[in-house]
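*Asks:* got a predicted structure here, sequence first:
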Amino acid sequence: MPAGSPCLQPSMALHWKNDAALYGYEQVAVFVLFKLSELKSLAVGVGINPGAMAGDGNDIFQMPTLGRPVRIGMLYDRRTDTFIPGVTLWDLNALKTNLDVQLKPSTEYNIISSDEGSCLDVDASLKASFLGGLVEVSGSAKYLTNKKTSRQQSRLTLHYRVTSHFEELTMSQLGAQHITYPSVFEQGSATHVITGVLYGAQAFFVFDLHHSSTGNVRDCSGNLQVMIQKIPMFQIEGRGSLDMSDEDKKRVENFRCTFHGDIFLDRNPVTYQEAVEVYSTLPKLLGDRRENAVPLRVWLHPLKMLDPKAAQLAREVSIGLVNQCQALMDRFHDIEMRCNDLIESPAAQAFCEIKDKVQTFRRMVLEFQAVFQKGLAQALLSIRRKAQDDSILLGMLEGVGRSPFRYCWLDSWLEKREKEGATVDGYLAMLEGVDVLSKSQLNRVLVDPMTEHIVCFAFTSLGAEDHYLQELSQCLQTKWNATEPNGASADDAGPSGEGWFDVASVLTQMRKWACLFLQIMESNKCSCGTKGKESSKVSIASVKDETYPGASLYLYSQGILVNNQLTLQKADRPSISCVTDSSVTLHLKKPPDNLGPVLSFKVSYGPVAIHDWAWVDTEGDTETLTVTGLQPYKEYTFRFLPVYRPCAGLLSESTAGIVTLPASPPTQVTVSSAQATCVTIGWTHPTLVGAGVNTCRYVVEYLESQDLEDEWREQRTEGLTCTCTLANLSSATTYRVRVSADCGPAGLGTPSHEVVAVTTEERGLAELTECLEG
């Protein structure tokens, strides 16, 4: 590089010239490249991106240590991206003597929302080795392995980074004559040697917040962002208490923290408050002179520049292929997260058929991922050691795309399971409160002698065979070779086209079954008081049955399946035959169900719009029932259900509102006198009158006893007098008489009991006059 380069000061160029003269001009290239390393170390202090200065893999370059233990003079194999302990070029005392140490103090923090590798300055080559499992990380670099486990998980990370000092070898050690152990060059186990180390420490506080659905992701992420930005600004009070508002405490109560750092802690923080406390003590934990700092980055010098016999990197993998490998691993991780979410869903927790399939699928995907990673490691070594073309890695990626593990097939299968799970979740929510029984639990209930009858909402298709899982298993059993990938078999069809949850007719029928099951549940609750019905149960289970895809209603009696497609019909509304102030008489009709004889009917009634239902049972299967104990002038509605031996039938629709009569019947109705053409009737006032009802007069109705088909004749009193004389009657005739209260707009009350009045023989005009005057 010319001395007049704008990147170099003239004094620095002169220093390089003197070093070259000292060691001989044949080593000028070595000196220049090493001084380039010094220049890169200076770049760190002035903010230049060192990665932009990297060469082709055989130049001087720098990289993060990723928590691996290193020191000056340690050897490194660029082909495997591993440090080689115990082997060195120089004597340890000579290294210590020729070590230059520079202070590089700096502190920074930032918030990370994605791309774990960017904050650690991991280049494409090192990323490829990490993906292939060649690099084992520790300390703060464990952050690279901390992946989200769920899509219902919001995550932000607070990254704290501090640097302390920089160590580098001086120029005097790089001459060939100063090499203590030249046999290292012939061994070929290393390609580079560490000539510079930047010390410091890093810490990652990973905050996770789980949410119940994708709908509140933005709110969760917003809360995380707000609260994490506050961490560097919090003040810890005297006794270690955190000064937080009640609103902030509520925001962070569900935060969960995972700590990855190069600093030893007695106890890792798990809550937000603990994370704040640890963050505030990080400078002290590093030591007053930052003596607890660890190697963060290293500068590596190629051995080829010291001795031509030394091993070197034959070829590097293209960045494009590395990015494709990263994208593939990200897709595998996304599949894993979706599997985790599905396994935790109500459907999978309730039914092992769903859970087992997803767990098997996830296990095989992870196994295939491990196979791919092993092949990736082998491919990287072949490319870097033997200079094989990138086509070997490209062939691997193309082989994955032809295998049953191609992403589009994995995604399609998982989408179907997610839709199936969502469908089952919907019905479980609809039928909330019903016991969900596993196969073994259902068997135990069926053999329980105390259980007479069970109505079961049965999912019939959850246990169907899955041919795609068989294809995945077969692919793994044939020892799929990542370096020599074979494509999918001609028999491989991928995920099947249409599941039971995709068929409109099946879903329509399932809705009908679920609605019918809800009605049976309601009827079963209503019938619990009927003798013998406490042994009837309702449940949900998975029973494989290809005859009725989706779901069906099963009826078990005495532990035996008696109906695998239970259908019930609602009875007609009860008809009203008589209404009084305190009772309503109903006529009940059995529906055309095929569940055997009706044991009894149950009638429910209650005030309109209040739905405070009361229940009354019939005696046996009688179809007439009088509901008593009602209040006068109040609107009631009525419904009923039949009770069979296996279970209760469906509740009928409710009647229209029936208003009871406004007043109870007048009492003590008597015939006070009887003449040939008139009778006098007396009574007392009704004992009950409806709320807001006033009695304004009375209506006396009478009818000759032999005229059963004639209409009642009536006579109204003037005001609330409790006597009435019926005139113009036939002599020597028997009459039936009853009295009702006239409540004006509310109508007539309940008629009294009938009394019999008999007129006398006709005795002449004088008697008639006396009767009329009376």
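*Replies:* Yep, it's here. Numbers count the residues shown, from 1 in each chain.
*Asks:* could you use CA atoms for every contact and neighbour count after this?
*Replies:* OK.
*Asks:* please enumerate the strands of the stretch 301-450 of the chain.
*Replies:* 436-437 (DSSP state E, counting those that start in this stretch).
*Asks:* no no, the stretch 1-150 of the chain
*Replies:* Going by DSSP E, counting those that start in this stretch, the stretch 1-150 of the chain shows strands at 61-64, 74-77, 82-88, 99-112.
*Asks:* put this next to the previous one:
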Amino acid sequence: MSDSETIELACLGQPFQLGMLYDCRKDSLIPGITLWDSEMLQKNINVHTQPNTDFKIIASDLSEDKAEALNVSASLEASFLSGLVSVKGSADYLHDKKKSKNQSRVTLRYRTTTRYEQLTMEHLGKGNVKHSDVFKEASATHVVTALLYGANAFFIFDREVSSSESHQDIHGELHATIKKIPTISIEGQASLTMKDLDKDKINKFSCTFHGDFALKNNPVTYEDAIKVYSELPELLGEKGENAVPMTVWLYPLKKLDSAAAQIVREISVSLVRRAQRIMDGLDDCDIQCQDLMRDNVAIQFPEIKAKLRNFKDLCSEYKVIFQKHLCRLLPSIRGGGKEEQELSDFLNRKEMSPFQGVLINKYLNEREREITVVGSYLDVMKDIPVLSTSNAQDKIVLKASNDYVVAFALSSLNEKEHYRPDLKNYLKQQSSDKGEQPSYDQSSTERAKQWFSLEDVMAQNRENIQAFVDFKEANKGRKNIEFCIVSIPDELGTASSIRVYERAKLISSEYELPSKPPMPNFLSAEHDCIHLQITPPDHGVSCVTLYCISYKSAESSEWTGRLIARRPRVRHLSSHLMSSTIHPALVIREESNMINGLQSS
């Protein structure tokens, strides 16, 4: 765009008036300074009606599509992204983003225009400018010469999508239902003709309104939205007196006086789109963090939630820094103080920084996988409580009725990370280097493997979990023992461990629960005893103090248990029964381990 052209801009809720001065370098109005007196401005204004109304369904929540719905140019969008432009009224729609990926969204836009006003040659003709000294101040580049009045309204409908539902199906259903709003008839006292609509479905919709209309109450439901939509024409007033500026035409001051400031160059669309994708990526990061922090696993294990919150805060801080740097660059480039290449270089450095999209997504994927893995562990141990705080752990351990507490401890949820400290250090460098962005060495991030990515660790965790579950089952019904799941850092570097407390005292932080022992081998029988060979369990034999062997006669239904010391391995069972009932018709049941008064079947 050359400086000699008139610029057409969306007003975005800014209070434009004919004759106001505007600085296109900063996309800002210059209040209080005009080229004409107020009386002269009001004379000879050309006004004609321009009535038009339409509606549009917007199925996307992308920034680019939102900007298009408000007729925002690429240059103005760049100013919005950087924070140079503040928006109000219907333009608040640009700020309204989904709060969750589990959210389906469809927006209905209502748009109406009423009148068009413009200055004439009585204002812009040669020699008609009264305050020509304004040109020398160089604070403005353009003057407002025409305005289109009207109003926009955006009805945003959201619907939560459960894990059992299809996003595509829900979105299609939402789209079809919202599309009916302009055609639904209104009867009597705002009673709604909604015979063809499923009330159960529409009750799941929530509505958010952004508009240029003064409403008594904003709509929050589908039915509210239908009522408000039908009233919008009346709210403009009989003669459209409540309409607001929607589109502005800006005339270059350079064409009125060669001494006036001018816009030297515009920001290319490709660079605006790159900046937009970066901002969208940071916004998506915020949404994903919020989703993950709401997961039950993150709630039950505060360490996971804390990591996500810290990461979210770091990305939010970087977003502010990114916007501030854009805010400094754009006016300088437009005014000719800097080349557009500086913006390109700035975006390149961002994409080589630790905040590049690939690394952000990698970190979030890792956290999601960690939550999935821990969630799968909890599914196996579903009847065992998770103790999220040290106070909750103390209550169980110190409980008077608990002689024993056996805890499955996840030990790696607080393991050292390389990436988040790198982000923090990078932000410190940003502050000290005034926005310069040094290149980032990814080697430490690439080398570091998370515990849930190591196959041997995952296999060991599964073994520990199965042993823990079996151990709990073997002690089912005992009142003096309690089982729980905790997260406790382990300096030994194991991903999980079994902690055993005896009467509030930790007797082992790395307890190896014995696996189920095999059936004893029959060796020989005598008239009053049977000789058996006991095979130790595959795991945890060092923790076994006694074996319990159960036996009964073939005709009996009652079992008798016998405790036998761990060594030696060859044992004999004697009985008060007659030898004929012991041999050969004696049934031996699988043995179990006895561990300090606990039992492992």
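*Replies:* The structure has been received and is ready for your questions. Because the structure is predicted, anything quoted here is derived from the model rather than measured.
*Asks:* picking that back up, format the strands of the stretch 1-150 of structure 1 as a markdown table; extra columns: mean neighbour count and distance to residue 527 of structure 1.
*Replies:* Below are the strands of the stretch 1-150 of structure 1 laid out as a markdown table (neighbours: other CA atoms under 10 Å; distance: least, CA to CA, whole Å):
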| stretch | mean neighbour count | distance to residue 527 of structure 1 |
| --- | --- | --- |
| strand 61-64 | 21 | 73 |
| strand 74-77 | 23 | 80 |
| strand 82-88 | 16 | 75 |
| strand 99-112 | 14 | 61 |
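*Asks:* residue 490 of structure 1 is nearest to which of those?
*Replies:* strand 82-88 (41.9 Å; CA to CA).
*Asks:* I'd like to know which elements that closest one is packed against.
*Replies:* When contacts are defined as 3 or more CA pairs under 8 Å, 6 or more residues apart in numbering; DSSP states H and E, strand 82-88 of structure 1 sits against strand 74-77.
*Asks:* the strand it packs on against structure 2, how far on average?
*Replies:* With mean CA distance after the TM-score superposition for structure 1, strand 74-77 of structure 1 departs from structure 2 by a mean of 0.9 Å once superposed.
*Asks:* read off where that strand ends up in structure 2.
*Replies:* Aligned by TM-score structural alignment, strand 74-77 of structure 1 falls on residues 20-23 of structure 2.
*Asks:* before we move on, what about stretch 392-411 of structure 1?
*Replies:* Counting by TM-score structural alignment, stretch 392-411 of structure 1 corresponds to 342-361 in structure 2.
*Asks:* all helices of the stretch 451-600 of structure 2, in order?
*Replies:* 455-474, 579-582 (DSSP state H, counting those that start in this stretch).
*Asks:* of all those, which one is nearest residue 22 of structure 2?
*Replies:* Nearest to residue 22 of structure 2, of all the helices of the stretch 451-600 of structure 2, is helix 455-474, at 62.8 Å by CA to CA.
*Asks:* how about a markdown table for the strands of the stretch 1-150 of structure 1, with distance to residue 469 of structure 1 added?
*Replies:* Converted to a markdown table, the strands of the stretch 1-150 of structure 1 look like this (distance: least, CA to CA, whole Å):
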| stretch | distance to residue 469 of structure 1 |
| --- | --- |
| strand 61-64 | 41 |
| strand 74-77 | 41 |
| strand 82-88 | 38 |
| strand 99-112 | 37 |
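*Asks:* give the buried residues for the lengthiest helix in structure 2.
*Replies:* Criterion DSSP state H: the longest helix present in structure 2 is helix 302-335. Residues of helix 302-335 of structure 2 classed as buried under the neighbour-count rule (16 or more other CA atoms under 10 Å) are 302-305, 307-309, 311-312, 314-316, 318-319, 321-323, 325-327, 329-335.
*Asks:* that helix - contacts with which helices or strands?
*Replies:* For helix 302-335 of structure 2, the packing partners by 3+ CA pairs under 8 Å, 6+ apart come out as helix 74-82, helix 269-293, helix 296-300, helix 341-350, helix 357-380, helix 419-432.
*Asks:* for the strands of the stretch 1-150 of structure 1, which one sits closest to residue 320 of structure 1?
*Replies:* Distance to residue 320 of structure 1, taken as CA to CA, is lowest for strand 61-64 among the strands of the stretch 1-150 of structure 1, at 19.8 Å.
*Asks:* how close does the closest one sit to structure 2?
*Replies:* Mean for strand 61-64 of structure 1 is 0.9 Å (mean CA distance after the TM-score superposition for structure 1).
*Asks:* what do we get in structure 1 for residue 113 of structure 2?
*Replies:* When structure 1 is aligned by TM-score structural alignment, residue 113 of structure 2 is paired with residue 163.
*Asks:* element containing the closest residue in space to its match that isn't next to it in sequence, please.
*Replies:* Take residue 163 of structure 1 and drop its neighbours on the chain: the residue closest to it by CA to CA, 6 or more residues apart in numbering is residue 200, 3.9 Å away. Residue 200 of structure 1 belongs to strand 192-210 when assigned by DSSP states H and E.
*Asks:* corresponding residues in structure 2 for that strand?
*Replies:* With TM-score structural alignment as the criterion, strand 192-210 of structure 1 aligns to 142-160.
*Asks:* so how far is that stretch off the chain centroid?
*Replies:* Offset of stretch 142-160 of structure 2 from its chain centre (CA atoms, centre = their mean, to the nearest Å): 28 Å.
*Asks:* surely residue 301 of structure 1 meets residue 194?
*Replies:* Yes: counting by CA atoms under 8 Å, residue 194 is a contact partner of residue 301 of structure 1 at 6.2 Å.
*Asks:* out of the two, which sits in the busier spot?
*Replies:* A count of neighbours by other CA atoms under 10 Å puts residue 301 above the other of residue 301 of structure 1 and residue 194, at 27 against 24.
*Asks:* pretty sure residue 78 of structure 2 sits against residue 274.
*Replies:* No: at 10.1 Å, residue 78 of structure 2 does not count as touching residue 274 under the criterion of CA under 8 Å.
*Asks:* in the stretch 151-300 of structure 2, which spans are helices?
*Replies:* 167-178, 199-202, 222-235, 269-293, 296-300.
*Asks:* re the thing from before, with mean neighbour count added, can I get the helices of the stretch 451-600 of structure 2 in a markdown table?
*Replies:* Formatted as a markdown table, the helices of the stretch 451-600 of structure 2 follow (neighbours: other CA atoms under 10 Å):
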| stretch | mean neighbour count |
| --- | --- |
| helix 455-474 | 17 |
| helix 579-582 | 18 |
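*Asks:* how about TSV for these, with distance to residue 5 of structure 2 added?
*Replies:* Formatted as TSV, the helices of the stretch 451-600 of structure 2 follow (distance: least, CA to CA, whole Å):
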stretch	distance to residue 5 of structure 2
helix 455-474	65
helix 579-582	110
